[in-house]
Each structure stands twice: as structure tokens, then as C-alpha cells.
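> Quick one: sequence and predicted model below, then my questions.
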Amino acid sequence: MVRSMMSHSDLLISFWGHALETAAFTLNRVPSKSFQKTPHKMWTGKHPSMSFMKIWGCKAYVKHQMSTKLEPKSHKCTFVGYPKVTKGYYFYNHKENKVFVARTGVFLERDFLSSKDDRRNIELEEVQQQQDTEPEVERFSQTVEENSTDLETRPLRRSTRECHEPERYGFLVTTHGDVILVDHDEPKTYQEAVSSPDSEKWLEAMRSEMDSMSDNQVWTLVEPPEGIKPIGCKWVFKKKTDMDGNVQTYKGRLVAKGYRQIHGIDYDETFSPVAMFKSIRILLAIAAFHDYEIWQMDVKTAFLNGKLEEDVYMTQPEGFVTPENAGKVCKLQRSIYGLKQASRSWNLRFNDAIKEFGFIRNEDEPCVYKKFSGSIERFRRSSIYFRSEDL
């Protein structure tokens, strides 16, 4: 299947990996002689959708961000596969010699099927085993013995460079046991936080984070299920300063180690829309032209509002494990920072909540919502959702 795909395209032989992944992606969504159900259906319990699939190796026009108004709005690229954890397609840009991900494109499938100019044939030569291999083995053995003899008699070389500490370590201020603390720096671990001079402030920040977890009912403590390995978690510490550089608040955030999650088991879809800069500029221009009021709101612990559909188990946070619950794990009921599906869960929860107030999602910009009020359907209010980290 891979050989057939490669022979019907003009791509280099180095793209065999993308062809192999696409072949496996396709075979997992079609039935076989052994089973009437597809592997995707047997693994996830859901019927796979085939409407988005395209012909591998066909040309496609993909939009890109223009630096000048006179440049073309799209590049002619080649479709080379499907991403694993997000919706979209892999495209290869011949001019820039890079592979990138894009959600949409104009695929030239009919031109690809009718044209034969871009295709090429791959001839596979069968590798014949050498009949007389003993002389080669003997010569190789002699070479290894000679090299090993030279290594035994050759004296070892030692580096003559002087080792010294880098200059950036000149501002170390104190040492508590085995933990080295740096002035005006955030601790990297829980042990550094409790050993630092600001340990009380860091502990207060961690207690505040745990109170937020408890108020939002983020998890429940359960016995570890058999065969399930929970993901880990860690504390992330940050000092928030004002415009003059003075520390205002100490922030301790509990983050899950989402890189230990397994696709198809404790997460599935991870895609969530992100607001475009031009959408924000358009809304600001409309508000400035009509002299509207602009309200900016922030949702505290936003990700904790997302509801999880998968069963995700996490170890208990360091420093907050009680003796009676030492052997239990956290079964997450809501999303938490660090999970692969955290952004998607929060976006789905926000979409459901904002629609209850009568807002309508924009079809072309999924992060913009509008609401009409008044007898003449005059546009009065609009809301746009975006995360500060996206900016």
C-alpha cells in the first residue's frame, strides 16, 4: 500500500514515513476479512468518519499569512497525512521545504487522478545475499583485533581545560540542606518552595490552590484501579510583579503531567479554537467608531470549569497527602492544567454557558459570539473569548 502511494506521487522517497502513517490511519478505519467491524470501532466504540479523508499525495492550496497585500493568499502544497492529536492535515510546502499542519485547504483531487505527469514508478531491487561471505568476516575480525590492540597500548587523552562555574551562578545567596536557592527566582520543586525564605507565602499559595480544587470538586479520592497507572502532577510556582518589578502575589499552580497520557485511553480530541488577532482588532475598531463600552473579564481557574468525559487518574499532590488516604489516587472529575484535553474541555463548557445567555457563535470565527437586542435588531453587544496565553 505504501509502495502504491509513493509511486502515484512526485514526493521524495524520504516521505515514506508519512505514507506509512497514512496507510495505517486508513486501514484502522476500514473493515477487514477477519472482522466486519473496523479497528477504530473495536478500540473506541465509535463509528469512524471518512468524510474528511483525502487522496494522499494530491496537490492543495493552503492559505497563509501574507506579509504584503500583493502576495498570493495561498501556497500550492502537497497533502502528506493526518495529525494524531488534532484535527487537520499535514501539508508539505515545496518552496520552504517544511511540513506543517492546517485545518482546511482546497484539494485538487480530480486533477491528481486525471494527470499522469506528476507520477513516477518506483522500482524495487531484490537484495541478493552474497555467496562468499567468509573472507569478508575474516578481514573484519582481523581489523577489530588490530584496532583493539592499538587502543590498549595508546595512552588516554585528558582534557587540559580548566573547569570553573559560569558567571550566572554569581548571585546564589543561600543554601538549605541539599537545596540551592537563588535570589529573586521562583522555586522549581515543592522541596525548594518549603525551604525558601518565602516558604510561608508559597505554602499559602498552595493552600489557596487546593481550596480552589476542593470548591470546584476537581477530583475524588479512590482506590487505584487494577491495571491503571495514574499520571503524575507537580507544583509550578510564579511570582507576579507590578510594573515597577515589585512582587505582588505568590502563585502556586498544580499541573498534571499530561505527557504521560495515552491517546484513546485517557484522552481523545484535543482541538480547541483560538481567537485571531484580526477579530480582536475588528471588535476594537467597531467599539471605537460607535463609542461603545468595552468590558474585559477574566475567569479565575478557568480550566477547572471544564468537565472530563474520560476516566483520568492522577497521583495526589506532594505535600497534601494525609496518612489515612496515602494509598489512594485522584479520579479527576474536571479538567486541570496540564491535561491534553484541558483547553477543549474549557472551550466546550464556555460555549454551552455563553449560549444560555442568548449569544450566537460566529460561523467564520468560532471564538466570537454575538447577541442582538432591541426592536430594530440593532447590534449592541458582542463578546469574544480568548485566553491571555494565546496573546
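Here it is on my side, so go on.
> drop to CA atoms for contacts and neighbour counts, all remaining ones
Fine.
> Now do the buried residues in whichever strand or helix holds Phe289.
Using DSSP states H and E, Phe289 sits in helix 277-290. Judged by neighbour count using 16 or more other Cα atoms under 10 Å, the buried positions of helix 277-290 are 283, 287.
> now what about it, what contacts it?
292-294, 365, 368, 384 (Cα atoms under 8 Å, 6 or more residues apart in numbering).
> Also stretch 214-224?
Taking Cα under 8 Å, 6+ apart as the rule, stretch 214-224 contacts 213, 230, 304-305, 325, 327-336.
> Double-check that Cys330 belongs to a helix.
No: Cys330: not assigned to a helix; according to DSSP: H, G, I helix; E, B strand; the rest coil it is strand.
> Do I have it right that it meets Met314?
Yes: using Cα atoms under 8 Å, Cys330 is in contact with Met314, at 5.0 Å.
> next SSE after the helix holding Phe289?
strand 307-314.
> now the residue most central in space within the chain, what's its secondary structure?
The chain has Lys340 as the residue nearest its centroid, 6.6 Å off, counting by Cα atoms, centre = their mean. With three-state DSSP as the basis, Lys340 sits in coil.
> got another, please set it beside the one above:
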Amino acid sequence: MVQGLPNLQEHEKVCSGCAVSKNNRSSFDKEGAWRASQPLELIHSDICGPMQTITLGGNRYFLTFIDDHTRMCWVFFLQHKSQAFNIFKRFKSMVELQSGHQIKKLRSDRGGEYTSLDFSKFCEEMGLERQLTVGYSPQQNGVAERKNRTVMEMARAMMHEKKIPLKFWAEAVNTAVYLQNRSPTSALDNSTPFEKFSGRKPGVKHLRIFGSLCYIHIPTQKRHKLEDTGEKGVFVGYGVCEKGYRVLNLRTQKIELSRSVIFDEEAMWNWETSEALQIPMSWGDGASSTVSDLDSEPNLLQQQIVQYPMETQTSSDVHATHDSAPLEPYDHTPKKWKNLSEVYAQCKMSIIEPENFEEAVKDEAWGKAMTEEILMIEKNSTWELVDRPSSKPIVGVKWIFKIKLNLDGSIQKHKARLVAKGYTQKPGIDFNETFAPVARLDTIRTLIALAAQKGWKLWQLDVKSAFLNGVLEEEVYVDQPDGFVVKGDEDKVYRLRKALYGLKQAPRAWYSEIDTYLSQCGFHKSPSEATLYVRTKECVGTLIVSIYVDDIVYTGSSDEMMKEFKAEMMCKYEMSDLGLLHHFLGMGVTQTEGSIFIHQKKYALTLLDKFGLKDCKSVSTPLVATDKLKREDGSDAADENLFRKIVGSLLYLTATRPDIMFSACLLARFMHNPSKMHYGAAKRVLRYIQGTIDYGIEYVTGKSALLVGYCDSDWSGSEEDMKSTSGYAFSFGSGAFSWASVKQHSVALSTAEAEYVSAAEATSQAIWLRFVLEDFGEEQTTATTVFCDNTSAIAMAKNPVFHQRSKHIKRKFHFIRDAIQEEVIELLYCKGEEQIADIFTKALPKDRFDYLRRMLGVKSASTLEGSVKM
């Protein structure tokens, strides 16, 4: 290889410098995984918890044992981790007696509950081999870790489907394990753990949808002859030692065990209003049948009296009332046929997205999704197969898998996305410009408000694989994707003609593509909003289009122009016609004849569930008017990461909830080192959300498209630095569509100065909104009225003679005088009690807060005309 070096004999010697400086973590070899050859030869175990919500039995943890050979799982619930040792002794005696085998090995992590002196001594006396994981290596206990994750996902999905309170999580976990033990698994060649362990196939005729409304029989011994023979309940699981259903009696609020139960699986219990809700089961309606006359038969999910035949349960934590009457056989004839994979999916109620190609390729649905993605790439002529260049870097690719859901939580589609590993790209070599604009929420809300005012309908299109349409200017090469390597050309790579998701320049390339095309179609791009396009035809009408990456919202006065636009887009790109706008950027949009209502109910519910406050007691205001938050309040430190998550989520919720704008912005000032008092204030806002879960903004038809604004300030509202808070809101006279709550950057020396600065900030927003409305075709021909409740600030804006008290104010705020002189805005006085922007500057008492909330157009969906259904 080189000249001048003698021949040296190779010595295998450890280099200490390399061992210290280049030491990497060893990989976990899947191919060498050992499997037990008989039941109980190896038991995997792990503890999950603590849960934020305590169960009815006072438990916060659950402990699982999984048999490696049969994959049978047992679950137990604990109040404390220290109970694990006693539970293991009970478990060992039970399964060894039932199976005739003995536990030989126990695999677990190094948690104190497994490594205690008593636990270790017991295992030593019993001759049990312990297999403990290495520190920080949960992969070595992968079977138990994965089982706990699957159980939790399934339990969450079941509870979410029927809106079950979190305090019943143990019932959901117990049921999840029960169902998984009776569900086929690829680890056992599509056999069930129950069959593998017991030697007989499990019966599943008795299975019912968790959380369904049901009616339990009242024995004659517990009632008079004229009394009702049944009571309402909620199905929460299956019996452990007894053959029966576990049902929560809604009258006594106790869990009872009954074998005679009438199920209404299409209904669920509304825990807030204490009434039944009828929910159509969409997955059953769409099932195909191989017999033509079966569709005329009664629905399988109608009320049925069930006599419960079942096997012995393998889970615990049961407290029930017993009904020991003998069981009767039940003939359960199916009324419809369903695809087996769909049945498995509905039984498990668990949506698991593959983490890599190896997991995805085992599922036909994901394989089909990957094929569709490759076909889309090739249809767009995104790449060409070439020899590997010697002087160019090759960008890797990977598969990303995502399940898209409908608003009701059902599966819309399996989406596989091939993405480039853009983090390996180097600026100036693989990419140059990366910036791509997206629509502002203010713009979207303004468009919705204008459409409501005009009585227009909003429509939505979705560009399939939008980034694949962006033409690249740079020379970029990528590897062939897993599963789609061309035989005989394994060493070749793809040169990209167009962008792939994940590339640094992909958003920029797509924006350039769609911008060029819309310009060619006669659209005028707004100079004030780069994602807003308008096309006008004389004597025909106006068409307005807003772009947010691959989501396109459009509206206008001409049905002909909208149909023409949709046809053009469908011809140019692969599109999904989503019809009327109903869901956009996390906002729900409900369009009726006289109004448009926007809300974030689904996100709010997710938020409460995420932070363990789904069943909390609500409050009437987001903040207590008399409480003042300080950076140093003397209370203990709170979890900074959790606090930031809550505040970030609340800020996202302000997209349709201006009533919490001040609260969220105030809490955002304490992101660093928050205290327990700050955390308590954040939880209070969530409790307020609980009581206003279906609130949103209503924009009504028929109001004048005349822009009106309000501005206000809270002088020296921040006690630490004595800075003021500005707030403003704009509307067409109904619901507000633009608002802000901002802490001023400088200290104001008077209320007049604070109000003057607030008015200047509102003027800046008003000017921008006038530009946007002009692009919409709604030019404001008169000055925009902005109401202020401080006469000194108004005088200062109109008359520069107040030199002594205003000479120190920064020049940038004085542009309000020019705006007034040029009749762009008109600053008018309003009484303090009529100042709508007051809600953005301080915490308010209940009556005042409720009044201003109504003035902003924020209301419950249930109060709308026609009772909007969300």
C-alpha cells in the first residue's frame, strides 16, 4: 500500500487509548435470541407505574409475568412496588400447580423490588436462576417491556373509545391482558397464548366491547315483584375466579359480577351528564358479506341477553358481588362476516405503528402502504437509478409509518413515508435555501370570518406526497430503500430529480412549485401573506386560496370558479378532495347556513387526558383575579419539563380560545424554574378547560365586513419588573379573529404611556389586516376604528403637544400619529367596562370574565342555533 515501511507481524492487542476514546455501546443481537422449549422454563417480568390516577382498589402499579414459551401473560395490581415479592410467591404456586411445570428462570430488570434480600434469598432456596438486565439496558428485558407497552396502548384505546374515566385503568389493563391471551400472535405461528398454555382453544363467544352500556339482572331475592328486574351498568371486564361479567352498577357505583347481562354495544355512558349516548359502530357497518341476504338481518350489535361461558381467568385485582347461579348455554349466531385482520384489530383496540421496516413488512397493510409510496415516487419521476458517484455524498433514507385517524378516532389509512436523512446534508453542497412560508393562524381565521360574513362555503384539498413534486436545483443522491432494492443493481443509487420528504430543501422546493403553478393559473399572490392567492374574474366572482404546506383551503363567491380550480389542481397533482372544510391545523370547523364555528374540542380532551385531569372538577375562570404570580414566590420547585409541556399545549389551544390567551402567555413567563404555585396555576387553567371543553368561536353571516379593533393595557402588571401588558382584538362585529396578549418591552411611566404603546401595537396589526382584507377584495375604504379607554393616550396620539410626558417614548410607537393623520385608523374612546381587550391584560373576576368572553364570540357549541354537533 505504501513504500518505506518494513513487513510487520499483526498482533491482537487492545489499544487502551482506542478503548477509552472510541468505546461504543454493543448492539443487541436479535438473531441469537433464545426461546424456551417448555412452559415456565423462562418467565419475563416487569412493573409499570406509578400511574397518576389511583384505581378503585388503591393501586398505582401493575406487575406482569410472561411465559416465554407460550407467551401467556398474568397481571397483578400493586399499591407499592414492595408488594412484588409476595405476589411472585403467590404467582409461582398458582401457575406451577395449574401447569404441572416449574419455573426455572426469571428475567427482570434491576429494580429494587426484584433485587431485595428477601426476593434473592427465596429464588436461591427455590433453585430459580435469575437473569437481571445490565444497567440502562431495558432491551435485555424486551419481551416484558414490549408487553407492558402493548397492554397500555390497548387499555388507553379501549378507554378512549368509550370515554371511560381514568380511575378504571386497572379494569382496562386487566381486560387487555385477558383479550391478548386469547388473540393470535405471530410469535406462536398465529396460535393463541391460552391454547399454547392450556392445550385447548379459547372460547370467544362471550367477548363484548369494553365500556359498553349494559343492563344487569337483579335476582328475585333482592327485589319486590313490582320493582324493575334490571339496572343500568357499564361493562368493565371479565370475572377472575367466577364465570361472569364485571359490571359497574351506575346506581350504587360498585362493581358487581353477573352472568345475565343485556349488552347495548352501540351505546356508551356520558359520565358528565349521567345519560346514555348512542354511538353508531362504523367498523361493523362497513364489513362485507359473502351472503347477499345477510344485510337484511338484525344488527349483531343490538341488545342481546348473554349467558356467559368462559375459561378460568389468569388476572387479578377483583372486588365483586357474586352470582353463583348455574350457567346456561348460549347460541350466538353471527349476522355478518368480517375480515379476520379487522376482527383482530377491533378486539385489541390497540393502534401500534411499526418502528422500522422489519416490523412493518410482517403486516400486509403496511406492505401495501410502502408499495403505494414507491409507486407515487416513480409516478412523479422523482428519481432515476444511476451508478454510485465517487465524489458526491450519498444521503440515506428510512421508512416512517403513521396511522391517520378520522375525527372519531377510527383508522383512515395506513401511511408509509419514505424520508431522506436530511440531517446528514451539508449546506452549500447538498442544499442552499430552505425557508418556506406557511399561513399564519390570523390569516386563516380572517378568511373563515370573511367566508362566514359573506355566506361562502370553505373547501379543502390535500396534495398527496406534496414534497415529491418540488423540483431540485442541487445534485442529490440517495440510497435504495429497504424492501425495494433493484435486483442486479444493488450497488446503484438514486439521483433525485425532485424532492423527498426529509431533505432540507424539500419544503422550499414544494413552495416554489405550487407558487409558480398558481401564478401561471392567473392567481395574484398577496404581498402581505405569501401563502395567500386571489383570482378575480369580472362579472364572475372572486376565488381565495390559502396554502399550508400540502393542505389547501379555498373559498369564494363563484361556484363555477371553485369547481374550475379543483379540476385544475386534480389534473396537475395527485389530490384528495376532502370536501367541505371540517378539520384544519388541529381546528374543528363546523359550517352551517348562518355561521361558521371553530373549536379544538378533540385536542382539549387529549390535553386533559394527557395530564391526568380528564375527571377533574372544573372552575369558572382560568386564573384567580386576586392571585399574583411571581418568579420567586417561596414555594417548592415544580417539574420544569411537565410545566413546559402544559404551557406549550395551552398556547396551541389559543388558536380558537382567546379566553385563555392571557393565562397561557402569563404562565409562559415562568418556563425557567417554575414553582409549585406556577404549576398550580397551570392546572387551574386545565380545570377551566374541563368546564368549557366544547367552547369555540362563532362567526355569523350578515355582519358588515368592517374591521373593528379594541386595545388595552394593564399598567405595571408585572410586579417584578413593573412592565405593562398590552392586549388587542379585531373582528367584523361577531367573533374575534385576531388577538394578542404581549408583555411590553419597556417600563411605562404612566397609564397613558402604557395605553399609548398598546394602541401603537394594535395599529400595526390593523394596518396588516387592512392589507390582507384588500387582497381578499374587501378593501377598507374608511378608517379602521380602534377603541381605547384612556383619553390621555388618545390625545397623545392625535396631538404631539404633550412633550414633557411623552418625549422619552420610543420613536417607533409614534407612527400611530401618521396612521391617524392619513385616516388609516381612528382612535376612539370607550368606557372601561366596554373594553373587550381587558381580557388579554389581567386576570378577571367571574362576571366580568364571562361578559368579555361572550363579547369575543366565544361560546359553547350547545348554545348555537341548531345545536352544533362535534
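Arrived safely, thanks for sending. Predicted, not measured: the structure shown is a model, and the values here were computed from it.
> what's the TM-score for these two chains?
Aligned and superposed, the two chains score 0.53 in TM-score terms (TM-score structural alignment, normalised by the length of the first structure); 224 aligned residues with a Cα RMSD of 2.6 Å.
> thinking again about what came up before, separate out the buried members of the contacts of helix 277-290 of the first structure.
The neighbour count (16+ other Cα under 10 Å) marks 368, 384 as buried among those.
> Helix or strand: which one has the counterpart of Glu373 of the second structure in the first structure?
Applying TM-score structural alignment, one finds that Glu373 of the second structure aligns to Glu209 in the first structure. Applying DSSP H and E as the criterion places Glu209 of the first structure in helix 199-215.
> What are the buried residues along that helix?
199, 201-203, 205-206, 209-210, 213.
> if you line the two up, which stretch of the second structure does whatever helix or strand comes next after it fall on?
Remark: after helix 199-215 of the first structure, the chain's next helix or strand is strand 219-222, criterion DSSP H and E. The counterpart of strand 219-222 of the first structure in the second structure, using TM-score structural alignment, spans residues 383-386.
> compared with the first structure, how much does that stretch deviate?
Stretch 383-386 of the second structure: mean distance to aligned residues in the first structure after superposition is 0.5 Å, counting by mean Cα distance after the TM-score superposition for the first structure.
> in that stretch, what's buried?
In stretch 383-386 of the second structure, counting by 16+ other Cα under 10 Å, buried: 383, 385.
> And stretch 247-255 of the first structure, by the same measure?
250-255.
> okay, that stretch sits on what stretch of the second structure?
The aligned range for stretch 247-255 of the first structure is 411-419, by TM-score structural alignment.
> Next: stretch 273-291 of the first structure.
Taking TM-score structural alignment, stretch 273-291 of the first structure hits residues 437-455 over in the second structure.
> quick one: secondary structure of Lys392 of the second structure?
Going by three-state DSSP, the state assigned to Lys392 of the second structure is coil.
> Which residue, other than its chain neighbours, is closest to it?
Leaving aside its chain neighbours, Lys392 of the second structure sits nearest to Tyr477 (7.7 Å; criterion: Cα to Cα, 6 or more residues apart in numbering).
> what's around the equivalent of that neighbour over in the first structure, how many residues?
By TM-score structural alignment, Tyr477 of the second structure lines up with Tyr313 in the first structure. Neighbour count for Tyr313 of the first structure, taken as other Cα atoms under 10 Å: 24.
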